[in-house]
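1. what follows is a predicted protein model with its sequence.
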Amino acid sequence: MSEPRRDLRPGPEEHRLQGHWLLAKMGKRVLRPGGIEMTQRLLSAAAPSTTDRIVEFGPGVGRTAEHLLAVNPVSYTAVDPNPEGAPALAEVMAPYPQAQKVTADAAETGLEDGCADLVVGEAMLTMQSPAGKAAIVAEAARILAPGGRYLVHELGFHPDNLPAEVVKEVQKGLSRSIKVGARPLTEQEWRKLLESAGLEVEFVWTNAMALLEPKRMIQDEGLGGFLKFVKNMVTNPAGRKRVLGMRKVFRANREYLNAIGLVARKL
């Protein structure tokens, strides 16, 4: 992914930040639509192990990296062009000498063919154009060794037969709220995207899109993390306004949105 354009307009930074970085600034660490529950389900299906060479696209602040590194894999490579989450990620990787970060676009990692047994990408394909999605999935397939697994955790549309006008309106509302293009896909479309790169989908799981609901936030962040987030909401009016606006859009469209995770294997 290319580095986000810096907005030089005056006013609080909170007015300009992309949604995921705003939430990180407010103290949220789990920035995935299906929450830590979905990440854990997907990791259980993908079964990372000590014999794996793992590559993670867009690791953000390193919340999933904690789980991946906990199995003590052969290697862990984070691929991310953005600096925002780098300090937190570096702290997570510090105890593991086999961990490294590559500053590169997920569509062009510069890594060798077949260098990974497991590729993980969460909450990043949704923000890409159709061509961008295809390029990243093709890159994941290229760097996977035969039999390797690709784990994705994204925002989905449901049901599969949503009218085009509904899709367009929801996309528009999401993009305005989070200040980055949001293009969720239906389960059928996510499957087709992975299969078009020569991957075979082995596991699919869906969850409610409840990223900013109190119950999910306590589950994801723990009570202490949730209270820290609430404190930041109280003391940061600009951030509070943006977060509440995002939650309003999520709630307004919850009948059409879900979180979807898939694990696919390279044939």
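-> Cool, got the structure. Numbers count the residues shown, from 1 in each chain.
2. only C-alpha atoms for contact and neighbour calcs from this point on.
-> Noted.
3. other SSEs contacting whichever strand or helix holds Ala141?
-> Using DSSP states H and E, Ala141 falls within helix 130-143. Judged by 3 or more CA pairs under 8 Å, 6 or more residues apart in numbering; DSSP states H and E, the packing partners of helix 130-143 are helix 187-195.
4. who are the packing partners of the helix it packs on?
-> Under the contact criterion of 3+ CA pairs under 8 Å, 6+ apart, helix 187-195 touches helix 130-143, strand 199-208.
5. columns mean neighbour count and distance to Arg216 on top of these, output as TSV?
-> Below are the helices and strands packed on helix 187-195 laid out as TSV (neighbours: other CA atoms under 10 Å; distance: least, CA to CA, whole Å):
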stretch	mean neighbour count	distance to Arg216
helix 130-143	20	28
strand 199-208	17	10
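6. for comparison:
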Amino acid sequence: MKKEEVGHHFLARLGKTRLRPGGKVATDWLIANGDFRKDKKVLEVACNMGTTAIEIAQQFCCQVIGIDLDEEALEKAQQNIKEHKVEELVQVQRANATKLPFEDNSFDIIINEAMLTMLPQEAKEKAIREYLRVLKPNGLLLTHDLLLNGDNREEVIAKLRDAINITVAPLNKQDWKETFLHCGFRNVETFSGEMSLLSPKGLIQDEGVLGAMKVVGNALKPENRDTFKKMFQTFNDPENQLGFIAVCSQK
């Protein structure tokens, strides 16, 4: 891995298609709680390669707009959209979560996974207030992020930053919930559990047996082995100091 290569780019290069701390289990919980229907208009913030946006469009036949700042990820998303033949339902564009290019009350549902964790608290709240602004009355915000467990906050965050080469600011369960309430949301419900991003079980759940074998095979190549080992050990901490939290909040 190149010195500046951040963790999610590294994992995508290995063949990982789901880059979320709670994997498919957490995403499925969000979708089950999202009241998705054909007449709903959906925004996915930090859509990455478009995996979730495509699945939502296929399952519910609803309109989905995906935004991301990463041009390479958006190019891959466009390819995936064409491959899955959902061009009429899914569109992607480059945009910033803290300054959304949409009118007030534009969307029924916003889904945002593994992004708020990356932002300092002030930027977290700025993004969440933007989500509140563009959601329709009674609209739903669905988020999925890293959860801090235990009291060794600074030590855990330092190890995580070292492993994934990017600044992160995960919160504990109470602080996540209070952040959404503070920004104007209500009826905040949570679902949390152990990190599954790189656990053996999580790899198979997210990627299937063949996909998991591809990821591991690439990870064991000499140029990738040390970086993968550091990430694997960080994410599979036996003390479970890191987990995932999925949150459903209502405007």
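-> All right, it came through fine. Keep in mind the model is a prediction, meaning the values are calculated, not measured.
7. what TM-score do the two superposed chains give?
-> Once the chains are laid over each other, their TM-score by TM-score structural alignment, normalised by the length of the second structure reads 0.93; 247 aligned residues with a CA RMSD of 1.5 Å.
8. next, the mean deviation of the next helix-or-strand element following the helix holding Ala141 of the first structure compared to the second structure.
-> Sequence-wise, the next helix or strand downstream of helix 130-143 of the first structure (DSSP H and E) is strand 144-157. Superposing on the second structure and averaging over aligned pairs (mean CA distance after the TM-score superposition for the first structure), strand 144-157 of the first structure comes out at 0.4 Å.
9. so where in the second structure does strand 144-157 of the first structure end up aligned?
-> Using TM-score structural alignment, strand 144-157 of the first structure corresponds to residues 135-148 of the second structure.
10. cool, stretch 43-50 of the first structure as well?
-> The aligned range for stretch 43-50 of the first structure is 31-38, by TM-score structural alignment.
11. quick one: the helices in the stretch 51-200 of the first structure, in order.
-> Applying DSSP state H, counting those that start in this stretch to the stretch 51-200 of the first structure gives helices spanning 63-70, 86-93, 130-143, 164-178, 187-195.
12. what is the orientation angle of the helix holding Ala141 of the first structure with strand 144-157?
-> Here helix 130-143 of the first structure points in a direction 150 degrees away from that of strand 144-157 (axes from the mean of the first three to the mean of the last three CA atoms, to 10 degrees).
13. tell me the angle helix 130-143 of the first structure makes with helix 187-195.
-> Helix 130-143 of the first structure and helix 187-195 meet at an angle of 50 degrees, taking the same axes, to 10 degrees as the criterion.
14. start to end distance for stretch 105-122 of the first structure?
-> End-to-end distance for stretch 105-122 of the first structure: 15 Å, by CA to CA, to the nearest Å.
15. would you mark the buried spots in that stretch?
-> Residues of stretch 105-122 of the first structure classed as buried by neighbour count (16 or more other CA atoms under 10 Å): 105-107, 109, 111, 115-122.
16. please apply the same query to stretch 130-148 of the second structure.
-> Using 16+ other CA under 10 Å as the test for burial, stretch 130-148 of the second structure gives 130-136, 139-148.
17. please apply the same query to stretch 80-91 of the second structure.
-> 80-81, 86, 89-91.
18. tell me the secondary structure at whatever residue of the second structure lines up with Ile260 of the first structure.
-> For Ile260 of the first structure, the aligned residue in the second structure is Ile245 (criterion: TM-score structural alignment). With DSSP: H, G, I helix; E, B strand; the rest coil as the basis, Ile245 of the second structure sits in strand.
19. with Arg216 of the first structure instead?
-> What three-state DSSP gives for Arg216 of the first structure is helix.
20. need the counterpart of it in the second structure.
-> Alignment note (TM-score structural alignment): Arg216 of the first structure maps to Gly202 of the second structure.
21. show me what contacts its match?
-> 23, 196 (CA atoms under 8 Å, 6 or more residues apart in numbering).
22. for it, give its distance to Thr27 of the second structure.
-> The value you get for Gly202 of the second structure to Thr27 of the second structure, if CA to CA is used, is 13 Å.
23. cool, Gly150 of the second structure as well?
-> In terms of CA to CA, Gly150 of the second structure sits 24 Å off from Thr27 of the second structure.
24. and Lys126 of the second structure, by the same measure?
-> On the measure of CA to CA, Lys126 of the second structure and Thr27 of the second structure end up 23 Å apart.
25. Asn33 of the second structure now?
-> Distance from Asn33 of the second structure to Thr27 of the second structure, counting by CA to CA: 10 Å.
26. who has more neighbours out of these two?
-> Higher neighbour count among Asn33 of the second structure and Thr27: Thr27, with 22 against 15, using other CA atoms under 10 Å.
27. find the nearest non-adjacent residue to that one, please.
-> His144 (7.4 Å; CA to CA, 6 or more residues apart in numbering).
28. isn't the one you found up against Asn112?
-> Yes: using CA atoms under 8 Å, His144 of the second structure makes contact with Asn112 at a distance of 6.6 Å.
29. who wins for proximity to Arg16 of the first structure among the helices of the stretch 51-200 of the first structure?
-> Within the helices of the stretch 51-200 of the first structure, the stretch nearest Arg16 of the first structure is helix 164-178; the backing value is 9.3 Å (CA to CA).
30. what lies in contact with the closest one?
-> With CA under 8 Å, 6+ apart, helix 164-178 of the first structure has contacts from 18-20, 157, 181-184, 242, 245-246, 249-250, 253.
31. export these as TSV, with columns for distance to Asn82 of the first structure.
-> Output for the contacts of helix 164-178 of the first structure, formatted as TSV (distance: CA to CA, whole Å):
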residue	distance to Asn82 of the first structure
Gln18	12
Gly19	14
His20	12
Phe157	27
Gly181	17
Ala182	18
Arg183	20
Pro184	22
Arg242	22
Gly245	25
Met246	22
Val249	26
Phe250	25
Asn253	29
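32. of those residues, closest to Ala131 of the first structure?
-> Closest to Ala131 of the first structure, out of all of the contacts of helix 164-178 of the first structure and judged by CA to CA, is Arg183, at 11.7 Å.
33. what's the counterpart of Pro33 of the first structure in the second structure?
-> With TM-score structural alignment as the criterion, Pro33 of the first structure matches Pro21.
34. neighbours around its match, how many?
-> Residues lying near Pro21 of the second structure (other CA under 10 Å) number 28.
35. who does the host helix or strand of Met246 of the first structure touch, helix- and strand-wise?
-> Met246 of the first structure belongs to helix 237-252 when assigned by DSSP H and E. Counting contacts by 3+ CA pairs under 8 Å, 6+ apart, helix 237-252 of the first structure is packed against helix 19-25, helix 164-178, helix 214-235.
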